[in-house]
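Chemist: Next come a sequence and a model predicted from it.
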Amino acid sequence: MNGTLQKHSGLIISLLVLGMASLTSLMLVDLFTFRPRPNGHFSGNGNPALLFVFLLVPLYAVWLGLVGRASYLFFGEGLTRGEERLGIVVLLILLLLLQAFIAYGYAHLIFHSLGSTSDPEATFAGSRGMNQYTNTAYVNLITYTIGTIIAILAGYVFALLRRRN
């Protein structure tokens, strides 16, 4: 096992650094997203969190690629030894379903607090689903986790396909 860790030490260090950088960017998006005021109006100050979204997207994309690669190597080594590791996969699928349910509820809560798009007094009135208050409905730790779980599952699928060929 120690030889495996040494062999993949660059990947492990990259995962740690990119994980911390992308999570920090995610926190900055949340920090700079305006909080809605019930029955309030748009602040008119634009969306400062958008600057951090542009930083987050490439970091998160590389993070997902590295997580998928690490998952591919992890499951691939197990599959060559005859270990299916299905328990991990089932757990990940259950976590993915739970996270999707939570993400839907969280987004619904945010949009409900902003009011209806047809109510002229609502914060959300006239917008088409994206404004300076809704970053956290789409860009949050829940969706971050969903993407990471999908990358892990994709690594498993690719390792399984490689084994079958």
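Modeler: Yes, it's here. If you're wondering where the values come from, they're calculated on a predicted model, not measured in any experiment.
Chemist: CA only for contacts and neighbour counts going forward, please
Modeler: Fine.
Chemist: Just want the most central residue of this protein.
Modeler: The centroid of the chain falls nearest to Tyr144 when counting by CA atoms, centre = their mean (1.5 Å).
Chemist: so how far is Thr136 from it?
Modeler: 11 Å (CA to CA, to the nearest Å).
Chemist: now do Tyr104
Modeler: Separation of Tyr104 from Thr136 (CA to CA): 12 Å.
Chemist: and if you look at Thr143?
Modeler: 10 Å.
Chemist: Pick out whichever of those two has more residues nearby.
Modeler: Thr136 (24 against 19; other CA atoms under 10 Å).
Chemist: so Tyr156 sits right up against Glu77, yeah?
Modeler: No: using CA atoms under 8 Å, Tyr156 makes no contact with Glu77, being 10.7 Å away.
Chemist: Who has more neighbours out of these two?
Modeler: Tyr156 (26 against 14).
Chemist: Which strand or helix spans the more buried one?
Modeler: Element membership of Tyr156 [criterion: DSSP states H and E] is helix 141-164.
Chemist: so where do the helices sit in the protein?
Modeler: All helices of the chain, identified by DSSP state H, fall at 2-7, 9-32, 49-80, 86-114, 135-138, 141-164.
Chemist: this is the other structure I want to compare:
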Amino acid sequence: MQLKTALIISSCLFALNLFVIYLVSVFTMELLPGKGISGNGNPGIVLWYIEIPIYISLIALIIYIINKVKFFANRTIFYPILLLCALLLVSFLEYRFAASLYHSIHDRIKEFGAVNQYTNTMFINYYTFTIGILLALIIQSIVQKLRRIH
């Protein structure tokens, strides 16, 4: 695959991922205080089966592009450290987001399990999207540094 084609496809997959993540948040129900629990099932779970393959394809294309361009091969150690700091920050924000969501609804939905119509956004959100991309970039920066040494 040519680099230009990979860039176009990855840009489309990036936009599609963001749109599907938005749809997951739209189809995730909110548990309002004083209201009953919804019996409508989990419409957001259908979007998981769309999001996960698109996301894996995007990550694979990012890895392909970085290897093709050899972006990290001649860079300093600054980039992996910067990416690691960004990963730590985004991971902390994801933890706070998931913990606040879990604590706000846990007592009312104990019998539903972890994945239900109220917790879709705990697993598929912009934080986890960013974490996956940052992990791919960090791993590729390390791999390219190790290849350069040998």
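Modeler: Cool, got the structure. No experiment lies behind these values; they were computed from the predicted model shown.
Chemist: rewinding a little: can you tell which of the helices of the first structure is closest to Ala122 of the first structure?
Modeler: With CA to CA as the criterion, Ala122 of the first structure lies closest to helix 86-114 of these, at 6.2 Å.
Chemist: whereabouts in the second structure does that closest one align?
Modeler: Aligned using TM-score structural alignment, helix 86-114 of the first structure spans residues 77-105 in the second structure.
Chemist: go on, stretch 146-156 of the first structure?
Modeler: Aligned by TM-score structural alignment, stretch 146-156 of the first structure corresponds to residues 131-141 of the second structure.
Chemist: how far apart are the matching stretch and its match in the first structure?
Modeler: In the superposition with the first structure, the aligned residues lie an average of 1.0 Å away from stretch 131-141 of the second structure, counting by mean CA distance after the TM-score superposition for the first structure.
Chemist: Of all the residues in that stretch, which ones are buried?
Modeler: In terms of neighbour count (16 or more other CA atoms under 10 Å), stretch 131-141 of the second structure has its buried residues at 131-134, 136-138, 140-141.
Chemist: want to throw those into TSV with distance to Leu3 of the second structure?
Modeler: Output for these, formatted as TSV (distance: CA to CA, whole Å):
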residue	distance to Leu3 of the second structure
Ile131	24
Gly132	22
Ile133	19
Leu134	21
Ala136	18
Leu137	17
Ile138	21
Gln140	17
Ser141	19
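Chemist: Closest one to Cys12 of the second structure out of those, please.
Modeler: Ranked by distance to Cys12 of the second structure (CA to CA), these are led by Ile133 at 15.3 Å.
Chemist: residues making contact with the match of stretch 146-156 of the first structure?
Modeler: Stretch 131-141 of the second structure is contacted by residues 59, 62-63, 66-67, 72-73, 79-80, 83-84, 86-87, 90-91 when judged by CA atoms under 8 Å, 6 or more residues apart in numbering.
Chemist: ok so, going back, so what angle separates the directions of the helix holding Tyr156 of the first structure and helix 49-80?
Modeler: If you take axes from the mean of the first three to the mean of the last three CA atoms, to 10 degrees, helix 141-164 of the first structure sits at 30 degrees to helix 49-80.
Chemist: Tell me how far helix 141-164 of the first structure lies from the chain's centre.
Modeler: How far helix 141-164 of the first structure lies from its chain's middle: 12 Å, per CA atoms, centre = their mean, to the nearest Å.
Chemist: Please apply the same query to stretch 57-64 of the second structure.
Modeler: With CA atoms, centre = their mean, you get 13 Å for stretch 57-64 of the second structure.
Chemist: Return the set of buried residues in that stretch.
Modeler: For stretch 57-64 of the second structure, using 16+ other CA under 10 Å, the buried residues are 57-59, 61-64.
Chemist: what stretch of the first structure lies opposite that stretch in the alignment?
Modeler: With TM-score structural alignment applied, stretch 57-64 of the second structure matches the range 62-69 in the first structure.
Chemist: Pull out the buried residues from stretch 9-27 of the second structure.
Modeler: Those would be 10, 13-14, 16-18, 20-22, 24-25, 27, for stretch 9-27 of the second structure by 16+ other CA under 10 Å.
Chemist: swap in stretch 156-165 of the first structure?
Modeler: For stretch 156-165 of the first structure, by 16+ other CA under 10 Å, it's 156-160.
Chemist: Now distance to Ser127 of the first structure too, for those residues, in TSV please.
Modeler: Shown next, in TSV, are those (distance: CA to CA, whole Å):
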residue	distance to Ser127 of the first structure
Tyr156	40
Val157	39
Phe158	41
Ala159	44
Leu160	44
